[in-house]
Every structure is written in structure tokens, then in C-alpha cells.
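> Here is a sequence together with a model predicted from it:
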Amino acid sequence: MIAPNKRQDLNKNADTSPKVSAFGKFFWYLTFILIIPLFIHIGNVNKLKKMDTKVLESESGIDVQLKRRRDTLIKLMDTVKGSINFEKSTLEQVTNMRMGGGAKTMMENNKVLDQVSRNIMLQVEKYPDIKSTELFQSMSRSINEIEEDIAASRRIYNSNVSTFNQSIQVWPLNVAGSSIKAKIKYFFEITEEDRADVKIGF
């Protein structure tokens, strides 16, 4: 049996608020206030890193197609060089083309390959026998298919770049972008004026 006075001691603090120091309250609320933005910031950083990875993946897709296009053009030039006199510098320029290097370098490469492809076709127009060969026709189809693949890869890349660029320019993602030193990325863009700047002769 519990003595009556002991029962009273058990309930002596009933219906009262617990004692909390002012420092304890301040420290807890400060931690609570700081930890939420921290988790949001970490989430934003991870989100931007995932977006950046998607941009790099789609950039790699364009680069793969440009490599295919360069290799096919080299084979095409090798096929017709017995009948058409190409400038040595043209073949060397295409053969030694540095692939990769980001969107800016890829746009420059694409300009050169556009002009080379166009000039090859103009030269071949003068040689009906070459145009009629099965090998030439097969390579021409391959080039057209690769150009369509480049256009598709370019659309995917530009879509990913657009999403990334918009994200790092709005709050609070711009804060996360600044912490990982993110930069606005190039769009893969080719204009007729750009193509006209490149002069490659045969």
C-alpha cells in the first residue's frame, strides 16, 4: 500500500507546464529554422547535378553523331578522290577534327562538316558515274540519316539546356547553382549566316 502523502507527491506537478530554459527554447527553434533550408538546399543541389548530368548525356549524343558524320565524310572523300581532286588541307582538316569539347566546339565542327558535305555534293554533280555507284548512294543515305540523328539529338540537348538554364536563374535554385559554380550553358545552334562564314574549296 502507498501512503496517502506519497500519492499527493506523485501528482504535485500535475496540470502545470514543464520547465524549459529560454536558452533551450532558443537553441531548439534556431536548429529547427536552420535545418529546413539546409535540407532544401541539399535537395536543390542534387536536382541541379541531375540536370547537369542529363545535359552532358545529351551533349555526348550529339558528339557521337558528329563523329559518325565525320567518319562517313572521310570514307566518302576516299571513295571519290580518285575522280575528284580535293585539296589536301580539306581532308586533313576533317581527319584531324577535335571532337568533344562542349557545345561551342561541336557547333564549329558542325559548320565545317556542313560545308564539306555541301561541297562534296556540288563537285559530284559534275560526275554522273560517281553518283550512280552503289557505294556512293549508300554513303549519301548514311549521311542523310546521320544528319537527321544530329537534329534529333540537338532537340533533346537544347531541351535539357533550356531546363537547366531556367532553373539556375530563379530563386532558390540560383543559390544552389552558385554554391556548385554552375554556369549558363550554350544552346546547340546553327544559322545560315554561320554556315556562310566557312569557306572550304576543292
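Arrived safely. Everything numeric in this text was worked out from a predicted model, so none of it was measured. Residues are numbered from 1 along each chain as shown.
> from here on, contacts and neighbour counts on C-alpha atoms
OK.
> show me where this protein has helices.
Secondary structure of the chain (DSSP state H): helices at 4-10, 22-80, 88-95, 102-124, 128-132, 134-167, 173-179, 192-197.
> Point to the residue nearest the middle of this protein.
What sits nearest the mean C-alpha location of the chain, by Cα atoms, centre = their mean, is Val55, with 2.1 Å.
> Out of the helices of the chain, which is closest to Lys185?
helix 134-167 (6.4 Å; Cα to Cα).
> okay, now the one to match up with it:
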Amino acid sequence: MLGYILLAVLVIAGIYLIYAYNALVKNKNLVAEGWSGIDVQLRRRADLIPNLVETVKGYAAHEDKLFRDIADLRAKSISGGTVTEQSQVSQAMTGMLGRLFAIAEAYPELKADANFRDLQEKLAGVEDEIQLSRRYYNGAVRNFNTMIESFPTNIISGFFRFTKADFFEIGDQAARQVPKVEFNKAS
């Protein structure tokens, strides 16, 4: 009788081990899928940037340093890297594109250019897709990391050497701050 009980406990433990391992693998694959979505959107953005820069260059040729900085960031974005590195490059690229659009504000002819407006709209769409992909990825990372840290799957994840995944975060602390809005009271 004791042998049957012991056998039942071992079978249940084995079934749980298989279940937990498969759940860890599934969540690890969801993280990889989420990163793939971000990577696709970052590449789409990188593909739009040369056309955007060339369009702006026609109107604001004196902004060479900005154009070189954007080209350097684009190269870093395409070359890949860790999630943390890509997050930092993405944040820097967003800032540079903001500067590029600020320059465009000074050139009414550029703002009226159909090609520029089309590129601007496409870029805005890609930025939205990056945000959606980032949310999906970070949700998958959260679930995976929770499994790795929760008992008893933490034992299984440690045994099979599953490691925590990095979140795709905003690296700039200033961007995390809530903007302060003040309204001047008219006298």
C-alpha cells in the first residue's frame, strides 16, 4: 500500500514537472515572439528614416550634425543588441526624430510637402505599433519572470537554467516624469 502511495506521489510530481517546464518554455517563447514584434517595428521605423532625412535635408541642409546623429542611431538600431541597448537606442531615436520634426516646423514649404506629410504619418503609425508591441512584450516578460520567481516553478526554472528577461523600458528618467502644467490666471 505504501508503495502505491509513493508511486502516485512520484507520478503526480513528474506530471507537475512536465507541466511547469512546458509552461516555462511557452512563456519564454511568448517573450521571444513579443521581442520579434518590437524588432519588426523598429526596423520599419529605421527603413522610413532615410527618406524622411533626405526630404528634410532638401530644405534644411545646414543641419548636418542632426542628420549624422540620426544615421548613427539608425545603424545602431539595425545592428541589434540586447533589449536594454535597443530600448536606449529607441528612446534616443524618438528624441532625434522630435528634433527633426521641430526643424520642419521652421520650414512651411517642408510641412506642405506631400512626401514629408506621408512619411510623417507613416512614422506616427509605426510609433503607435512600437508602443503596442512594447506593451505585449513587457506583459510576456512579466508573466515569464513571475513564473521564474514563483514557488515551486522557481526550483524547476533554476534547475533548467531559465533566466529572467529584460523589460523594454524608457531609459530617460526625464521622460517618466509627469509634466507640470500651469495656467496663468488672467487678471
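Arrived safely. These numbers come from a predicted model, not from an experiment.
> in terms of contact, does the residue nearest to the centre of the first structure touch Ser162 like I think?
No. In this structure, Val55 of the first structure is not within contact of Ser162 by Cα atoms under 8 Å, at 9.5 Å.
> Next up, the contacts around Ala20 of the second structure.
Ala20 of the second structure is in contact with Thr153, Ile156, counting by Cα atoms under 8 Å, 6 or more residues apart in numbering.
> how about it, what's its partner in the first structure?
Matched across to the first structure, Ala20 of the second structure falls on Asn44, judged by TM-score structural alignment.
> before we move on, what about Asp47 of the second structure?
Aligning on TM-score structural alignment places Asp47 of the second structure opposite Asp71 in the first structure.
> Please name the residues that touch its match.
With Cα under 8 Å, 6+ apart, Asp71 of the first structure has these contacts: Thr95.
> 10 Å instead, please
By Cα atoms under 10 Å, 6 or more residues apart in numbering, the contact list for Asp71 of the first structure reads Gln65, Met77, Val94, Thr95, Ile143.
> same check, this time on Glu63 of the second structure
Val56, Lys57, Leu100, Ile103.
> Now for Glu127 of the second structure, how many residues are close by?
Glu127 of the second structure is flanked by 17 other residues according to other Cα atoms under 10 Å.
> Identify the residues contacting it.
Per Cα under 10 Å, 6+ apart, neighbours of Glu127 of the second structure: Gln41, Leu42, Arg44, Arg45, Thr94, Glu121, Ser133.
> Could you tell me which of those count as buried?
Gln41, Leu42, Arg44, Arg45, Ser133 (16 or more other Cα atoms under 10 Å).
> got those residues as CSV, with distance to Ile78 of the second structure columns?
Formatted as CSV, those follow (distance: Cα to Cα, whole Å):
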residue, distance to Ile78 of the second structure
Gln41, 11
Leu42, 8
Arg44, 10
Arg45, 10
Ser133, 17
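> Among the residues you listed, find me the one that's closest to Trp35 of the second structure.
Ser133 (7.8 Å).
> Grab the nearest non-local neighbour of that closest one.
Using Cα to Cα, 6 or more residues apart in numbering and skipping residues adjacent in sequence, the residue nearest Ser133 of the second structure is Ile38, 5.2 Å away.
> Around the one you found, how many other residues sit close by?
Residues near Ile38 of the second structure, counting by other Cα under 10 Å: 24.
> again with Ile130 of the second structure
21.
> Enumerate every residue touching it.
Per Cα under 10 Å, 6+ apart, neighbours of Ile130 of the second structure: Gly37, Ile38, Asp39, Val40, Gln41, Leu42, Arg44, Arg45, Ser90, Ala124, Tyr136.
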